[in-house]
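Peer 1: Generate coordinates for the sequence data below:
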Amino acid sequence: MTTINSNRITGLATGMDIDEMVTNMLTGEQSKIDKAEQKKQTQTWQQEIYRDVITDVKGLYDKYFTATSADYILGTKTFSTVSVKSYNSDVITATAGASAGNVNYKFKVTAMAEPAKLESDRIVKDDAISESESTININGKEITIAAGSKVSDLVKSINNTFTNGDVKASYSEMTGKLTIETKATGRDSKLEFDGELFTDLGMSTNGTGSVNGSNSYIEVYSSDGRTLVNTIEEKSNSFTIDDITYNITGRSDDLISMISTKDTQGTVDKMKEFIEEYNSMIDNIYGLVTEKKDSDYPPLTDAQKEEMSETEIEKWESKAKTGILRNDSELRRFLDDMKATLLGEIEGAWVSLNDIGITSVSDYNKPGQIALDEDKFKKALEENGDQVYKVVTGTLEKMKKVTYNYAGGSSSIFAKKAGIEKTATVVNNLFSEQIKKQEEYIKNLITKMEDKQEKLYLKFASLESSMNSLNSQMSYLTSSLS
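Peer 2: Modelled structure (predicted):
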């Protein structure tokens, strides 16, 4: 209990234990302070538990619904049941999407797609490339070259002019050559130039003109290599045909076999992993809103903690935290919204989640959780991979929206209630405001108790003074009569 530092009488004249009497007389005030402290502790625990929930929900979002994550689950790659093997991956590789079919062909890469490019004669790195100030023009942009500039200065000037990287200059110390090229590849890419410097550097015979890039050119043959099936000409070295993305990294006069195989297990494992983490999150939150509070275990007061061991305190507080978020409205709504994502049809999909082996758990104690029939899901992938992709990703997109709305950022529902670390909401949230108000309330209660305490000691001091005076008179009378 809070005490006041002052010179207080000891009760020698009255024979009373004044400190104990004052303490007993302030029991009501101390009880109010203890209850207010317990309420503050409960609010602090509620905020801490809420932030753990935010971590779980945002963790699920970041891991599975963020495109840059290695575990991103919404891309076609996750639902691809086709794996394409290249027998010369230095020249060509392929990645199948969700609706890709089987392939068994031989490819001949005659040419790669190239950018529009200019290349100089050999230039000595530290030699001046311009004796006097001059200008050049590249794709309509004028660039000034100072007198005495070196090749490094030219490279810097060009790259600073094209900050978006549409045109890039580079110098190789190995070859001693300057290269200027477009970012885009293909026949439509163009590099227009003008300036005597281009002639001086051996890039042009007359200092003006334009160059174009070139397309990639690939011949596709039957699996035995005898029949030409198709010729492919693309402006890029990466292109998609029949939901298979091909990447060209070199050329070869040899025929290169590309053969696909079915592989559904990877997709099954990824879906199983997601469902397990999803169910764990839902189960934890459901437990928080349904567990009953044990009124026999309120937060401990400081006085109670002094009489207990650390182990006893930990066990007590573990029970005291139980049920403090029972029927929390925001957590309840989150569970309802997540459960709703499993309902309704998905546009473009003519199968349902149930059709592909994804259902709600039948146990009524596990509402909102998901069950996966692996065999049924695997069969659906093999037979209707594109439909599986549509219905699953359509459902997951709804989950993504809900998780973001509740825990995706500082404006989310949970952040406004409990706050997210390293954001402004860490102090600007409902629980922090409640805790701050409770601290002010406790401070006022302590001030009132201290005022009452001081008044009680003053009264006992007056009583002690009176008793001292009375004792002196009695002593005088006794001595007078003896």
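
Peer 1: Could you use CA atoms for every contact and neighbour count after this?
Peer 2: Will do.

Peer 1: Check the burial of the closest residue in space to G213 that isn't next to it in sequence by counting its neighbours.
Peer 2: Counting by Cα to Cα, 6 or more residues apart in numbering, G213 lies nearest to A116, which is 3.9 Å off, once chain neighbours are set aside. When neighbours are defined as other Cα atoms under 10 Å, A116 has 24 of them.

Peer 1: can you list contacts of whichever strand or helix holds A116?
Peer 2: Using DSSP states H and E, A116 maps to strand 115-119. By Cα atoms under 8 Å, 6 or more residues apart in numbering, the residues outside strand 115-119 that reach it are 177-186, 189-191, 202-203, 211-214.

Peer 1: Buried among those? Need that as a selection in ChimeraX.
Peer 2: In ChimeraX, this line selects whichever of these come out buried by 16 or more other Cα atoms under 10 Å:
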select :177,178,179,180,181,182,184,185,186,189,190,191,202,203,211,212,213,214
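
Peer 1: how far out from the middle of the chain is the strand holding A116?
Peer 2: The chain centroid and the centroid of strand 115-119 are separated by 41 Å, computed with Cα atoms, centre = their mean, to the nearest Å.

Peer 1: what comes up buried for it?
Peer 2: Buried-residue list, strand 115-119, by 16+ other Cα under 10 Å: P115, A116, K117, L118, E119.

Peer 1: what residue lies at the spatial centre of the protein?
Peer 2: D62 (3.8 Å; Cα atoms, centre = their mean).

Peer 1: this one next, for a side-by-side:
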Amino acid sequence: MTYIGTLSGQSGSSSGVSSSGAGFSGGISGLASGLNTDSMVQGLMEAAQVPLVQLLQQRQITQWKQESYQRVNNTLNDLSNSLSSLQLQSTFLQNTSTSTNSSLVTVTPASGAQTASYSVQVYQLATGATVSSAGSLTNPPASAQTYDNTAIAQLSTMSGTTDANPSTISSSFTVNGESFAFNPQTDTVNSVLAKINGDSKAGVTGFYDSNTGKVVLQTTGTGSTAKIQVSGDTSIFTGAFGLVTSSSMTSEAVTGSPGADNTPQLNVQGSMDIGGVQYTLTSTETLGALQQAIHANATTTGVDATIVNGNQLQLTGTGLFSGISVSDPTMHQDMGTVLGFTLDSAGQSSSVTAQNAYYSVNGYETSSQSNQAKLNGNTFNLMGTTAGTPVNVSVSTNVNAIVQTITDFVQQYNETLQYMQGQYNQVRNYDYQPLTSAQASQMTDQQVSEWNQKAQSGMLENDSLIGGIMTNIENVMDNQIVSGQPTSTVNGQTVTLNSMASIGITPISPITGLSSGSVAPGVTTSGFNSYGLLQINTAQLTAAIQADPTSVMNLFTNSGTGTPTNPSSDTGIGKLLYNAVSSSISQLQTQAGIGDKYDPTAPGSSTTSSNSSTDFSSLLSYTLIDPNADLTTLFSPDGSDISYLGQQISQFDQNALSMNSQLAMLQSRYQQEFSDMESSISQLQTMQTAISSMSSSLG
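Peer 2: Prediction:
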């Protein structure tokens, strides 16, 4: 529960007078008695309000303690988030790579890839299929308008699409199975290309090159299976775009002895890739058998084969502009040098066929549809042919990244424990109680803030819950030995990496401070407040990771055979500490609830040094104590806060409201008694006046 209008680091009076509270109303008093009865009532009420003021001050102190617990809880949540990654094996399986020629070949390691070196040769890069217009696109001769991106002709008015009845021109086509509709009367070249580009499933993009006046279509993928297959209204491609028929290839005459089918034997050894399908060639393979195999795959490859002149193999693209991809992955060269293929001119288009990438890794030769080839889980990025000079690439443990991850965790741990140490050791100033509005009215804003800073200090002084939490997490970090770890050789010494100390992470000595060669990330204190904080010998940590990264990983991540509440001796330190921190968070939430997201470890927010007279950014929220205020409007119940301190505050609220009601009745009683006294005195005075008047008349 909190006060409405709570002040956070700001000061000023929040006092007020309410007709429903125990406030004092002004007026003319003591007319009969000559006494200032209002002042007398106020004095009596101020004495009667002392218990209520003390109750409200105790309520405020309880709120401060609750918020102090919540701030500790926030720091533990941050530590828990840091520990989440420290339990994962992937955190310790980070790799890095090197290349002797990164402009030709690099490698992206797989997660957990083993340290290895590779000798890579690239014989051929993967490419996509590309086709372009035979010449510049033009409008009808009668038009002097130049075709470019600013003056785009309609399809029906372009050369090659003019028709006596333009409405008979088809209005749809497919590219690689994807259908597209267009209107020849309104669509332009660019609008049609935009439709193709907008459908990623087609796997084709196109653009108009204003420099040459040509349309270019190209596949988005690479490899010998990348194709541009068009059906439907092909006139838009052959006419408007100037893209024409496919190419063909014819081999030289094969002079081998006739085989069983009366076609000559090939007399070559190896394999041939046509349109993504590989054919194994032997010296006894006949030209007819090869032709039949290619013909059987024509639907898949887009390439058909026929025998001409009885001893030559002719390859022909079966699509509108199907490219013919022929290569030899074994001999790393164009198959034309094997069977003597030459490209026939079969149209006016400029065509580059798609092809696979061919490469070898440590002597193992293989191919890939793309230039990002995967092998052994690693991705080899092929960017250029190696021209017979291998590129050496290596995969190794990214020691620096792992060291940095552990260092970041130690910093978070130190900041958390350092904050808790400061709260635990901070001395309580019992002479400074929460201010009343009457007291604050006699102070400056600076004085109010300084007073509250002293009044709030030491809320968790020697707190048993905080002390127990620190002891638990310190025991895990300082004393835990993980069983089952193998021996490792680090810097020539046989060691067992089974504790934080074994990898160079040890507690700081409160007496002598840092050890030689060590650093303490996140530590800004010394002496007694540094108890339990950690230091890192970075050289020792680095050497341990370099020598045996698996043992370092298991030291943190090993699941063990136990349970979170009853862990076994082989449970990793990261998991043990995570469980300890999670348990501590639960205890704090039971004690004080969740609270806000204030970060007490952020720069300028630390409350460990409350002697500052100028920095009040870390002040806990407060409300000036005013027993005359309407408490029903000051209390803001939080029904979701079922914590121990939250329930205490609720009880304070109920008691304060009850006391306030009793004080209001007491004030009414005092006022009524003085009013009755005044009335009696007034009556006596009236009688005295009457008697005096009668005496005077008799005399």
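
Peer 1: quick check, the residue nearest to the centre of structure 1 in a helix?
Peer 2: Yes - counting by DSSP: H, G, I helix; E, B strand; the rest coil, D62 of structure 1 falls inside a helix.

Peer 1: Can you tell me how far it is from N327 of structure 1?
Peer 2: D62 of structure 1 sits 27 Å away from N327 of structure 1, taking Cα to Cα, to the nearest Å as the criterion.

Peer 1: For Q434 of structure 1, list the residues it contacts.
Peer 2: Q43.

Peer 1: Is it located within a helix, as I assumed?
Peer 2: Yes - membership of Q434 of structure 1 in a helix is supported by three-state DSSP.

Peer 1: From M399 of structure 1, how far off is it?
Peer 2: 31 Å.

Peer 1: same question, K58 of structure 1
Peer 2: Applying Cα to Cα to K58 of structure 1 and M399 of structure 1 gives a distance of 12 Å.

Peer 1: same question, G385 of structure 1
Peer 2: From G385 of structure 1 across to M399 of structure 1, the span is 21 Å (Cα to Cα).

Peer 1: Which one's more surrounded, those two?
Peer 2: More neighbours surround G385 than the other of G385 of structure 1 and M399, with 23 against 20 (other Cα under 10 Å).

Peer 1: Which parts of the stretch 351-482 of structure 1 are helices?
Peer 2: 374-407, 413-418, 430-481 (DSSP state H, counting those that start in this stretch).

Peer 1: if we can go back for a sec, can you flag which of the contacts of strand 115-119 of structure 1 belong to helices?
Peer 2: Members of those lying in helices (criterion: DSSP state H): none.

Peer 1: Can you flag which of the contacts of strand 115-119 of structure 1 belong to strands?
Peer 2: 177-185, 190-191, 211-212 (DSSP state E).

Peer 1: ok, of the residues you listed, which one's closest to K455 of structure 1?
Peer 2: Nearest to K455 of structure 1 among those: K183, at 84.9 Å, using Cα to Cα.

Peer 1: That closest one and V167 touch, don't they?
Peer 2: Yes - under the criterion of Cα atoms under 8 Å, K183 of structure 1 lies in contact with V167, with a separation of 5.8 Å.

Peer 1: Which residues are in contact with each of the two?
Peer 2: Counting by Cα under 8 Å, 6+ apart, nothing touches both K183 of structure 1 and V167.

Peer 1: I'd like to know how far the counterpart of T322 of structure 1 in structure 2 sits from Q49 of structure 2.
Peer 2: Under the alignment defined by TM-score structural alignment, T322 of structure 1 is paired with S457 of structure 2. According to Cα to Cα, S457 of structure 2 stands 26 Å off from Q49 of structure 2.

Peer 1: Neighbour count: these two, which is higher?
Peer 2: Neighbours were counted for S457 of structure 2 and for Q49 using other Cα under 10 Å; S457 has more, 26 against 18.

Peer 1: Report the contact partners of that one.
Peer 2: Q426, V427, R428, N429, S610.

Peer 1: which one of these sits closest to K214 of structure 2?
Peer 2: S610 (76.0 Å).

Peer 1: just checking, what residue in structure 1 corresponds to the closest one?
Peer 2: Under TM-score structural alignment, S610 of structure 2 pairs with no residue in structure 1.

Peer 1: about what we covered before: in CSV, list the helices of the stretch 351-482 of structure 1 along with distance to S257 of structure 1.
Peer 2: Converted to CSV, the helices of the stretch 351-482 of structure 1 look like this (distance: least, Cα to Cα, whole Å):
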stretch, distance to S257 of structure 1
helix 374-407, 23
helix 413-418, 54
helix 430-481, 63
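
Peer 1: For K39 of structure 1, which of these is the nearest?
Peer 2: helix 430-481 (7.9 Å).

Peer 1: Please identify the deepest-packed of the helices of the stretch 351-482 of structure 1.
Peer 2: Each of these was scored by mean neighbour count; the highest is helix 413-418, a mean of 23, by mean count of other Cα atoms under 10 Å.

Peer 1: Mind listing residues that contact stretch 388-399 of structure 2?
Peer 2: 93-101, 104-107, 109, 113-121, 542, 545-546, 549.

Peer 1: my read is G384 of structure 2 is in a helix, agree?
Peer 2: No - read with three-state DSSP, G384 of structure 2 is coil and lies in no helix.

Peer 1: which one is it nearest to, not counting chain neighbours?
Peer 2: Nearest one to G384 of structure 2, counting by Cα to Cα, 6+ apart, is L104 at 4.6 Å.

Peer 1: same check, this time on V427 of structure 1
Peer 2: Nearest to V427 of structure 1 is G419, by Cα to Cα, 6+ apart, at 6.7 Å.
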